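# got a predicted structure here, sequence first:
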Amino acid sequence: MSETPRTGATLVQRTIGRIERSIESGEWAVGDRIPAEGQLVEAFGVGRNTVREAVRALCHTGLLEARRGDGTYVRAASDLNAALRRRLRRAELKHVLQVRLALEREAAPAAAVHRGEDDLARILSALLARRRADEGNDPAAFVDRDLEFHRAVVAASGNPLMTDLYESITASVRDSIASLLPSWAPELPGACAHDDLAEAIARRDPEAATKAAWAHTETVEAAMARMAEQAEQAEQAEQAESGEE
């Protein structure tokens, strides 16, 4: 049965609310294409113009993304997710890394305390897949598996707000992992931190998990320093070449 609110603005707002609830409930997951306009008209009992205005407004906020000739897709799971995505587009790599590492350090000991058997299975599965991607010299797969490992650890923390925050920045976390990958090396401090962290979580040892998380921070910071050094060397070489010309 269709609703008949007093004003068109209220009708659009209610339609926006129904779309948001479909996304937040998980009925429409991030990456899913939402039903076609005609289906939404029928499901919500409103006119096409109302649906178009509601979808346009949610595309503007970043919750939805319209793809020409392909439909409209869910881009973020919540208003918070969408707002963070907009802010992260303007963030520097070092700032993204600071937030990422802070969340991961807090999640590590909590995961050791609160993880369930399903959580541990997901962590160990991601760790194994990460190792296989590394041994197979597959950088793209390694980045995805490394991200999945950290997502699994954060999810095991038992803190839904922390999990939501981390999920909101996963695209930027993936970019940060990919950016640092060329500067990472096995001899860097804390290079085995992922194995140590998984083992600590399996043993339910929050102190060891904290130690492993900080070792991972050292790895990332060392990779950042190496990347900065390589960039400086490349710039100096370019300037020297320009001077010779």
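The structure has been received and is ready for your questions.

# alpha carbons only for contacts and neighbour counts from here, please
Noted.

# the lengthiest helix in the chain: which residues count as buried?
Counting by DSSP state H, the longest helix found in the chain is helix 206-244. Residues 206, 208-224, 226-227 are the ones in helix 206-244 that count as buried (16 or more other Cα atoms under 10 Å).

# okay, which residue is most central for this structure?
Computing the C-alpha centroid of the chain and ranking residues by Cα atoms, centre = their mean puts Thr170 first, at 1.0 Å.

# so where does the nearest residue to that residue once chain neighbours are set aside fall, helix or strand?
Sequence neighbours aside, Leu147 is the residue nearest to Thr170 in space, at 7.7 Å (criterion: Cα to Cα, 6 or more residues apart in numbering). In this structure, Leu147 sits in helix 139-155 according to DSSP states H and E.

# counting by contacts, list what that helix packs against.
helix 93-114, helix 117-135, helix 160-168, helix 170-180 (3 or more Cα pairs under 8 Å, 6 or more residues apart in numbering; DSSP states H and E).

# mind checking how far the last one is from the chain centre?
Right, the one you point to is helix 170-180. Relative to its parent chain, helix 170-180 has a centroid offset of 9 Å by Cα atoms, centre = their mean, to the nearest Å.

# that helix to helix 139-155, inter-axis angle?
130 degrees (axes from the mean of the first three to the mean of the last three Cα atoms, to 10 degrees).

# and the next helix or strand past helix 170-180?
helix 193-203.

# residues making contact with that next one?
Outside of helix 193-203, the residues within contact range by Cα atoms under 8 Å, 6 or more residues apart in numbering are 108-109, 111-113, 115, 120, 123-124, 127, 206, 208-209, 212-213, 215-216.

# another one to put next to it:
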Amino acid sequence: MNISSKKSFSKVSHRKLVDEVLERLQEKIFSDEYAIGDRLPTEPQLMEELGVGRSTLRESIKILVHAGILEVRQGQGTRIVSLSMVQDSFEKRLQDANIDNVYEARNMLDKEVAMLAAKRRNEEDLLLLKGYLNKRKNALYEGSYLEYIDADIQFHLSIAKASKNQVLLDLYQSFVPVLRHILTQLILNTNNYQDNSVIHEKLFQAILNQNAEEAQTYAIQNLELK
């Protein structure tokens, strides 16, 4: 079955385009009309039906690919691989973990690396953190969500690196797949997504000022906005 045989997508209004396209695609995909294995219309068809450009459409498709909902294969187009908002392609342990347990574990990890980073960071660490912070802010403003997610993850990994504890860095890196999934789900839920750029900036300033207590405080506040 091909989605192109179904009712056409309606035109996108002048809201933030990526958000609107994500919403329209999800409405169509998660309707009762379609099944796993169905293919989306071709890229030119979708661009015409949604009334958007190639870059906006591809950004939206990639977000849904990261969420485990769509799959893009060269020469075979884009097809639906899941009709669930819960991705089933995590590494086994994180795949089965309760989300509250994940947040509890990350809470402990983020507090520790933030505290150590504030004490041990050097100038190179600060340059990396500031660079990723700026990329994160600019990507979110422009609606480039994949770049935003990557920059956010790299910002937190750089804090772990600044802790100068290789074991903690390795632990943090093991969380990257589930962090990417969580951020993707937050982006998909555009109505409830909260921009926490201010907290990230305060976290950076605490590390810059070598204030370990404030660094831990803002690390915790960041996780509370979920």
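Here it is on my side, so go on. From a predicted model like this one, the values you see are computed outputs, not experimental measurements.

# any chance you could compute the TM-score here?
The TM-score (TM-score structural alignment, normalised by the length of the second structure) is 0.55; 134 aligned residues with a Cα RMSD of 1.8 Å.

# about what we covered before: and of the helices and strands packed on helix 139-155 of the first structure, who's closest to Thr15 of the first structure?
For those, the distance to Thr15 of the first structure is smallest for helix 160-168, at 24.1 Å, taking Cα to Cα.

# with the second structure overlaid, report how far the closest one is off on average.
Superposed on the second structure, helix 160-168 of the first structure shows a mean distance of 0.9 Å to its aligned residues (mean Cα distance after the TM-score superposition for the first structure).

# for that helix, name the packing helices and strands.
Using 3+ Cα pairs under 8 Å, 6+ apart: helix 160-168 of the first structure touches helix 79-88, helix 93-114, helix 139-155.

# go through those helices and pick out the most buried.
helix 139-155 (a mean of 22; mean count of other Cα atoms under 10 Å).

# quick one: average offset of that one versus the second structure, please.
With mean Cα distance after the TM-score superposition for the first structure, helix 139-155 of the first structure averages 1.0 Å from its match.

# what about Ala66 of the first structure, helix or strand, and which?
Per DSSP H and E: strand 64-67 holds Ala66 of the first structure.

# how far off centre is whichever helix or strand comes after that strand?
Sequence-wise, the next helix or strand downstream of strand 64-67 of the first structure (DSSP H and E) is strand 71-74. Centroid separation between strand 71-74 of the first structure and its chain, computed with Cα atoms, centre = their mean, is 19 Å.

# what do you get for stretch 50-64 of the second structure?
For stretch 50-64 of the second structure - counting by Cα atoms, centre = their mean - the centre lies 16 Å from the chain centre.

# so it corresponds to what in the first structure?
Mapped onto the first structure using TM-score structural alignment, stretch 50-64 of the second structure spans no residues at all.

# ditto for stretch 150-157 of the second structure
Going by TM-score structural alignment, stretch 150-157 of the second structure sits over residues 144-151 in the first structure.

# could you find the closest non-adjacent residue to the counterpart of Ala111 of the first structure in the second structure?
Alignment note (TM-score structural alignment): Ala111 of the first structure maps to Ala117 of the second structure. Distances taken as Cα to Cα, 6+ apart put Ser163 closest to Ala117 of the second structure, at 4.0 Å, once the chain neighbours are dropped.

# which residues touch that neighbour?
113-121, 169.

# hmm, try it at 6 Å
113, 116-117 (Cα atoms under 6 Å, 6 or more residues apart in numbering).

# quick one: Val74 of the first structure and Leu64 touch, right?
Yes. When contacts are counted by Cα atoms under 6 Å, Val74 of the first structure is listed as touching Leu64 (4.7 Å).

# more crowded one of the two?
Remark: of Val74 of the first structure and Leu64, Leu64 carries more neighbours, 27 against 21, as counted by other Cα atoms under 10 Å.

# about what we covered before: mind putting the helices and strands packed on helix 160-168 of the first structure into TSV with distance to Glu244 of the first structure?
Formatted as TSV, these follow (distance: least, Cα to Cα, whole Å):
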stretch	distance to Glu244 of the first structure
helix 79-88	40
helix 93-114	33
helix 139-155	36
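
# how about Tyr145 of the second structure, nearest residue that isn't a chain neighbour?
Nearest one to Tyr145 of the second structure, counting by Cα to Cα, 6+ apart, is Ala139 at 6.5 Å.

# that neighbour -> the first structure?
So, by TM-score structural alignment, Ala139 of the second structure is matched to Ala133.

# its match touches Val143, doesn't it?
No. In this structure, Ala133 of the first structure is not within contact of Val143 by Cα under 6 Å, at 8.7 Å.

# tell me the residue in the second structure aligned with His194 of the first structure.
Aligned partner of His194 of the first structure by TM-score structural alignment: His200.

# can you redo the contacts of Ser163 of the second structure as JSON lines with distance to Glu48 of the second structure?
As requested, the contacts of Ser163 of the second structure are exported to JSON lines (distance: Cα to Cα, whole Å):
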{"residue": "Val113", "distance to Glu48 of the second structure": "48"}
{"residue": "Leu116", "distance to Glu48 of the second structure": "52"}
{"residue": "Ala117", "distance to Glu48 of the second structure": "49"}
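
# what is the nearest of the residues you listed to Tyr193 of the second structure?
Nearest to Tyr193 of the second structure among the contacts of Ser163 of the second structure, with distances taken as Cα to Cα, is Val113, at 25.3 Å.

# just list the residues touching that closest one, thanks.
160, 163.

# which residues touch the strand holding Ala66 of the first structure?
Against strand 64-67 of the first structure from outside (Cα under 6 Å, 6+ apart): 58-59, 72-75.

# so what corresponds to the residue nearest to the centre of the first structure in the second structure?
By TM-score structural alignment, Thr170 of the first structure lines up with Val176.

# ok, its match to Ile61 of the second structure distance?
Using Cα to Cα, to the nearest Å, Val176 of the second structure is found at 21 Å from Ile61 of the second structure.

# trace Ala212 of the first structure over to the second structure, please.
Using TM-score structural alignment, Ala212 of the first structure sits opposite Tyr218 in the second structure.

# who's in contact with that match?
Leu203.

# that one and Met115 of the second structure, how far apart?
For Tyr218 of the second structure, the distance to Met115 of the second structure - Cα to Cα - is 10 Å.
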